[in-house]
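Participant: heads up, no residue letters with this:
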């Protein structure tokens, strides 16, 4: 089995990660490699935003505001971004193109996110991708300073693999059910 196939087949999400996180400098070569995903027209219709420290707290406040519970304290909602020391916001940054539709640009951005999650996992980091109904809320958009041509696709939560992490169980698929011919 190839190294890539082994790494991909062993990929798992860690819903809990330790407080360790890669530095900005450690992320740079991984982001550079993730940019190799299929990208029709080489538009680079994506960008990533690092959220560390107080930025995670501001995201929690934006999520609470988006939930409509402004007058109530919702510690669960506010604490969600604090589950990892590093969050990487994945942004589809759509470019004007007569040849590449928006959906294809969004697919490229999602491809970068998935590729980055594989690269982070291969580098020994725990990663999980979080989305949800508030991902595209106005307060959340504003907090990320998104342009009108951009959409937030979610966040990669990145941290150390917990010492007590158990091997994840993933249901195997029958590839014959998902691969057909015409």
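Facilitator: Okay, I see it. Because the structure is predicted, anything quoted here is derived from the model rather than measured. Residues are numbered from 1 along each chain as shown.
Participant: contacts and neighbour counts: CA atoms only from here.
Facilitator: Will do.
Participant: all helices for this structure, in order.
Facilitator: Per DSSP state H, the chain carries helices over the ranges 3-9, 24-34, 54-66, 75-79, 102-122, 138-143.
Participant: show me what contacts residue 78?
Facilitator: 57, 59-61, 63-64 (C-alpha atoms under 8 Å, 6 or more residues apart in numbering).
Participant: by neighbour count, which of these wins?
Facilitator: When the contacts of residue 78 are compared by neighbour count (other C-alpha atoms under 10 Å), residue 63 ends up highest, at 26 neighbours.
Participant: hang on, that residue packs against residue 142?
Facilitator: No. Residue 63 is beyond contact range of residue 142, at 11.2 Å (criterion: C-alpha atoms under 8 Å).
Participant: tell me the one of the contacts of residue 78 nearest residue 93?
Facilitator: residue 59 (19.6 Å; C-alpha to C-alpha).
Participant: and that closest one, how far is that from residue 135?
Facilitator: As defined by C-alpha to C-alpha, to the nearest Å, residue 59 lies at a distance of 10 Å from residue 135.
Participant: put this next to the first one:
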């Protein structure tokens, strides 16, 4: 990884998805404080077309049942869908379309995704592991219903949040992702 003198760039460059997080989680109050980092997200006309839903405890069982219902999965009595239990805290990211003549829905969804990623970076910088998860049933009617989504909202997935195992954190500190080759991603407008 390229060395950055700026701590913000360093935090961004060092961020990793953590597929297996531990049981400790930030409090609702800490998440509320971290939302200050989301405020500067690019947001045409300042519509704030997003919201977050915190899922803890039994909420995860309810989500698992909704995912099963959406997929047509029937389980034995006492058996649960363990996917929502991969973390003690899930943060559902909801994009909301606000009717506005100058801001199309796709742009508002991009703002919601940007807000989620800024929150992910803020959580990472605060020492938490995060994995953004989605799936084929993310916007199935059953899943939308348990989140209380309205017709003008779309679920963009869940941030699975928890602490990071010390051994994994140590491994992260001693390994790095290769720097991105910018050539395939930067270009100019074609001229006839």
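Facilitator: In hand now; what should we look at? Just so we're clear, the structure is a prediction, and the values are computed from it rather than from any experiment.
Participant: TM-score for this pair?
Facilitator: Overlay of the two chains. TM-score (TM-score structural alignment, normalised by the length of the first structure): 0.94; 181 aligned residues with a C-alpha RMSD of 1.8 Å.
Participant: what does residue 67 of the first structure correspond to in the second structure?
Facilitator: Matched to the second structure by TM-score structural alignment, residue 67 of the first structure sits across from residue 71.
Participant: so what's that match closest to, chain neighbours aside?
Facilitator: With sequence-adjacent residues excluded and distances taken as C-alpha to C-alpha, 6 or more residues apart in numbering, residue 71 of the second structure is closest to residue 137, at 6.9 Å.
Participant: just confirm that neighbour contacts residue 70, I think it does.
Facilitator: Yes. Between residue 137 of the second structure and residue 70 there is a contact under C-alpha under 8 Å: 6.3 Å.
Participant: now for these two: what residues contact both?
Facilitator: Overlap of the contact sets of residue 137 of the second structure and residue 70 (by C-alpha under 8 Å, 6+ apart) consists of residue 143.
Participant: residue contacts, the residue nearest to residue 71 of the second structure?
Facilitator: Counted by C-alpha under 8 Å, 6+ apart, residue 137 of the second structure has contacts 67, 70-71, 143.
Participant: quick check: closest non-adjacent residue to the residue positioned nearest the centre of the first structure.
Facilitator: With distances taken as C-alpha atoms, centre = their mean, residue 156 lies nearest the centre of the first structure, 3.1 Å away. Take residue 156 of the first structure and drop its neighbours on the chain: the residue closest to it by C-alpha to C-alpha, 6+ apart is residue 129, 4.5 Å away.
Participant: and the one you found, what's its match in the second structure?
Facilitator: With TM-score structural alignment as the criterion, the equivalent of residue 129 of the first structure in the second structure is residue 132.
Participant: still on that earlier bit, hmm, the residue nearest to residue 156 of the first structure is touching residue 120, no?
Facilitator: No. Using C-alpha under 8 Å, residue 129 of the first structure is not in contact with residue 120; the gap is 12.0 Å.
Participant: neighbours of residue 74 of the first structure, how many?
Facilitator: By the measure other C-alpha under 10 Å, the count of residues near residue 74 of the first structure is 16.
Participant: separation between it and residue 137 of the first structure?
Facilitator: 17 Å.
Participant: burial measure for residue 112 of the second structure, as a count.
Facilitator: Per other C-alpha under 10 Å, the neighbour tally for residue 112 of the second structure reads 29.
Participant: surely it meets residue 49?
Facilitator: Yes. Counting by C-alpha under 8 Å, residue 49 is a contact partner of residue 112 of the second structure at 6.3 Å.
Participant: common neighbours of the two, please.
Facilitator: 95-96.
Participant: now the aligned residue in the first structure for residue 54 of the second structure. Nearest residue, chain neighbours left out?
Facilitator: Matched to the first structure by TM-score structural alignment, residue 54 of the second structure sits across from residue 50. Distance criterion C-alpha to C-alpha, 6+ apart; nearest residue to residue 50 of the first structure, sequence neighbours excluded, is residue 88 at 4.7 Å.
Participant: how about the one you found, what's its partner in the second structure?
Facilitator: Using TM-score structural alignment, the equivalent of residue 88 of the first structure in the second structure is residue 91.
Participant: residues in contact with stretch 165-176 of the first structure?
Facilitator: Here stretch 165-176 of the first structure makes contact (C-alpha under 8 Å, 6+ apart) with 12-13.
Participant: now the longest strand anywhere in the first structure: which residue numbers in the second structure?
Facilitator: For the first structure, the longest strand by residue count, based on DSSP state E, is strand 150-160. Aligned by TM-score structural alignment, strand 150-160 of the first structure falls on residues 153-163 of the second structure.
Participant: what's the spacing between the closest residue to residue 150 of the first structure other than its chain neighbours and residue 114 of the first structure?
Facilitator: Using C-alpha to C-alpha, 6+ apart and skipping residues adjacent in sequence, the residue nearest residue 150 of the first structure is residue 93, 4.5 Å away. Distance, residue 93 of the first structure to residue 114 of the first structure, using C-alpha to C-alpha: 16 Å.
Participant: between these two, which has more neighbouring residues?
Facilitator: residue 93 (23 against 17).
Participant: OK, contacts around the more buried one?
Facilitator: 44-47, 105-106, 109, 149-151.
Participant: for residue 52 of the first structure, grab the count of nearby residues.
Facilitator: If you count neighbours by other C-alpha under 10 Å, residue 52 of the first structure ends up with 16.
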